[in-house]
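**Q** here is a sequence with its predicted model. Questions after.
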Amino acid sequence: MQIQFLGTGAGMPSKERNTSALALKLLEERGTVWLFDCGEATQHQILHTSIRPRKIEKIFITHLHGDHIFGLPGLLSSRSFLGGEDTLTLYGPKGLKEWIEFSFELSNTHITYPIEFVEIQEGVIFEDEQFIVTAMELEHVIQCFGFRIEQKPLPGELLVEKARELGVPKGPLLGKLKNGQDITLEDGEIILSKEVTSPPKKGFIVTILGDTRLCDNSKLLSRQADIVVHEATFDHSTSQHAANYGHSTNIEAAQIAKEAGAHYLLLNHISARFLPADIQKLVLDAKETFPDLYLVKDFDQFSWKNNELIQEI
């Protein structure tokens, strides 16, 4: 799994930061990409990455502010021209479906693939054999959601030598054992999968929060998460200003990660008021509360390997 940031700014684009969007790359897990928010010019940002729009399987929208959705109509349209044929599922608050369909109607835009709209309600919004995604409402000036993406436990590794010692021949029986199925040998002996496989491996947990002031649901979504993506629009000196506008500070984001028992924190959605020279102070101040954090910039990419977050250079 990889996370790549396509836009890390707040409110409007700047020379350093585009508006909100990030990609959760699940290429090894399911051969697809999940996009979270789609601010203006997101498809332009994608041109500078290895992401293929036809690989985007799901788009999750936290809320309907323009800096989180104004790139959607263009990206959805371009996906048709770029070979997208598979269904794309679009998750978002009430009103998103109406806005997209109205935009397509007025602009005479025709999509060549199916779009499935899911209006977000609190609770589980997606589940299959690999992942479960939970949404909870945050505290912003309009309805806004955060998402908790949990990878289900992975099968343990097959202990081939142990299986061979028990008389399991090469071939499909080994595959069945690896997939958790018990088997019966020709002589009638039953071999249990758990006897020849290591224990299941814990999957990763990623929490991606929309715009929010300090709130309990941020902490609940972040509980024991491996990675938390949290906005840090303001700094500690403007905490009251942040709360008035439904946003958080760098210190408040660090506080959420600490109290939730998260492992890593990625600070995102940075106001243009902070110049490059200010960034180091934002990081150092937040690290006093939660040391394992990064303040991200556009195109930063992180990989999750062996239960560690690795920033790619």
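**A** Perfect, I can see it now.
**Q** going forward, measure contacts between C-alpha atoms and count neighbours the same way
**A** Fine.
**Q** residue boundaries of the helices in the stretch 201-313 of the chain?
**A** Taking DSSP state H, counting those that start in this stretch, the helices of the stretch 201-313 of the chain run over residues 216-222, 239-244, 250-260, 276-287.
**Q** would you turn those helices into TSV with mean neighbour count and distance to His140?
**A** TSV is the format used below for those (neighbours: other Cα atoms under 10 Å; distance: least, Cα to Cα, whole Å):
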stretch	mean neighbour count	distance to His140
helix 216-222	22	12
helix 239-244	16	9
helix 250-260	23	15
helix 276-287	14	22
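**Q** included below, for side-by-side comparison, is a second structure:
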Amino acid sequence: MQITFLGTSSGVPTRGRNVSSVAVRLPQRAEVWLLDCGEATQHQLLRSDVKISQISKIFVTHMHGDHIFGLPGLLASCGMAGNVSHIDIYGPTGLGEYLDACLRYSETRLSYSIKVHRVKAGIVCEDAEFYMVAAPLKHKVTAHGYRLVERDRAGKFDVDKAIAMNIPPGPIFGELKQGKIVTLPDGRKIDGKQFCGAPQIGRKIAYCTDTIFCDSSVELAQNADVLIHESTFAHQDADMAFQRLHSTSTMAAQVAQLANVKQLIMTHFSPRYSPGNPILLEDLVNEARSIFANTIPAHDFMTYEIAPTNG
């Protein structure tokens, strides 16, 4: 499972950082799920190795422009990619009307179908391999964080052991791979679990932006492999964070610590911490690491790989 950061600034783009968007490539299938779509996300995609044609789902946290202004343009470009047949879009009330207006007044006609789903707390979509959960965050407008979960997979099937026990290949192997107890034609009862290695534990990503510290962020991130959390302000600017309902670096670290995540990736940085200012991005990172050591800052086009693990 691979995470690519397409935009890591808050509010407005800078010379080095675009506004919010994160692409997640799903393992073992040519599919990308996009988290937020700030202005110029399609340009960022062109500069990355993420294929626009593989985007199948887009999840929007809230209706502020730095998270949605890139959506109409990206949808128009997806239609020109050639092999896009359908995209599901998930977000708050008003997202469908916004897209309808943008496409209608620009006279943009998509060559594929889209469906806009209004997000509520709980599971917002699922299939046999993955599911996405949403939870409310605490911001000036309705906002949701997301938790992407890969379902656990059965361990590797020991074919050689099965053959050595004179078990006939075919449909029986399929049942044994699922860990079922199978009765063979000769009357033997075989427990499939003895042929399967340790299960592969599904990977988990939590995405929390925009929000001030809240309990639902901790619940959403519980035991995640990676928590992507906004860190708009430095701890010294906590008053500003409370006024604008954004997180400080230390709030993000506290969520990571309380949720027992493996890795915190900070993003959504205010441009005020650029070189030449009294507080720098490095200061925010050090503040977070003083609470949660496994912390790294995101930058545009940074790719982070989550390797599979066995139970």
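**A** Everything's here; your move. Keep in mind the model is a prediction, meaning the values are calculated, not measured.
**Q** returning to that earlier point: mind putting the helices of the stretch 201-313 of the first structure into TSV with distance to Ala232 of the first structure?
**A** As requested, those are exported to TSV (distance: least, Cα to Cα, whole Å):
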stretch	distance to Ala232 of the first structure
helix 216-222	13
helix 239-244	9
helix 250-260	5
helix 276-287	9
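**Q** how close does Ile3 of the first structure get to Ile125 of the first structure?
**A** Distance of Ile3 of the first structure to Ile125 of the first structure, computed by Cα to Cα, to the nearest Å: 21 Å.
**Q** more crowded one of the two?
**A** Using other Cα atoms under 10 Å as the criterion, Ile3 of the first structure and Ile125 rank with Ile3 on top: 23 against 16.
**Q** for the more buried one, pull up the helix or strand it's in.
**A** If you go by DSSP states H and E, Ile3 of the first structure is part of strand 2-7.
**Q** I'd like to know which elements that strand is packed against.
**A** Using 3 or more Cα pairs under 8 Å, 6 or more residues apart in numbering; DSSP states H and E, the elements in contact with strand 2-7 of the first structure are strand 21-26, helix 42-46, strand 301-305.
**Q** mind redoing it with 7 Å?
**A** Other helices and strands packing on strand 2-7 of the first structure, by 3 or more Cα pairs under 7 Å, 6 or more residues apart in numbering; DSSP states H and E, are strand 21-26, strand 301-305.
**Q** list the buried residues of that strand.
**A** Buried residues in strand 2-7 of the first structure, defined by neighbour count with 16 or more other Cα atoms under 10 Å: 2-7.
**Q** distance from that strand to the middle of the chain?
**A** Distance, stretch centre to chain centre, for strand 2-7 of the first structure: 9 Å (Cα atoms, centre = their mean, to the nearest Å).
**Q** mean per-residue distance, it to the second structure?
**A** Mean deviation of strand 2-7 of the first structure relative to the second structure after superposition (mean Cα distance after the TM-score superposition for the first structure): 0.2 Å.
**Q** quick one: that strand to strand 301-305, angle?
**A** Counting by axes from the mean of the first three to the mean of the last three Cα atoms, to 10 degrees, strand 2-7 of the first structure lies at 160 degrees to strand 301-305.
**Q** just checking, Ile191 of the first structure touches Gln181?
**A** No: using Cα atoms under 7 Å, Ile191 of the first structure is not in contact with Gln181, being 9.2 Å away.
**Q** more neighbours, those two?
**A** Ranked by neighbour count (other Cα under 10 Å), Ile191 of the first structure and Gln181 place Ile191 first, with 19 against 14.
**Q** Arg118 of the second structure: neighbour count?
**A** Neighbours of Arg118 of the second structure using other Cα under 10 Å come to 14.
**Q** who's in contact with it?
**A** Contact analysis of Arg118 of the second structure by Cα atoms under 7 Å, 6 or more residues apart in numbering lists 90-93.
**Q** any common contacting residues for Ile191 and Gln181 of the first structure?
**A** Counting by Cα under 7 Å, 6+ apart, nothing touches both Ile191 of the first structure and Gln181.
**Q** out of the helices and strands packed on strand 2-7 of the first structure, which one sits most buried?
**A** Highest mean neighbour count of those: strand 21-26, a mean of 23 (counted as mean count of other Cα atoms under 10 Å).
**Q** can you spell out which helices and strands pack onto it?
**A** Under the contact criterion of 3+ Cα pairs under 7 Å, 6+ apart, strand 21-26 of the first structure touches strand 2-7, strand 32-36.
**Q** among these, which is nearest Ser237 of the first structure?
**A** Closest approach to Ser237 of the first structure among these is made by strand 2-7 (24.6 Å; Cα to Cα).
**Q** which residue numbers in the second structure go with the closest one?
**A** Counting by TM-score structural alignment, strand 2-7 of the first structure pairs with residues 2-7 of the second structure.
**Q** count of residues packed around the closest residue to Leu192 of the first structure other than its chain neighbours?
**A** Distances taken as Cα to Cα, 6 or more residues apart in numbering place Asp182 nearest to Leu192 of the first structure, at 4.6 Å, with adjacent residues excluded. By the criterion of other Cα under 10 Å, Asp182 of the first structure has 15 neighbours.
**Q** any idea how far Asp182 of the first structure lies from Glu28 of the first structure?
**A** 27 Å.
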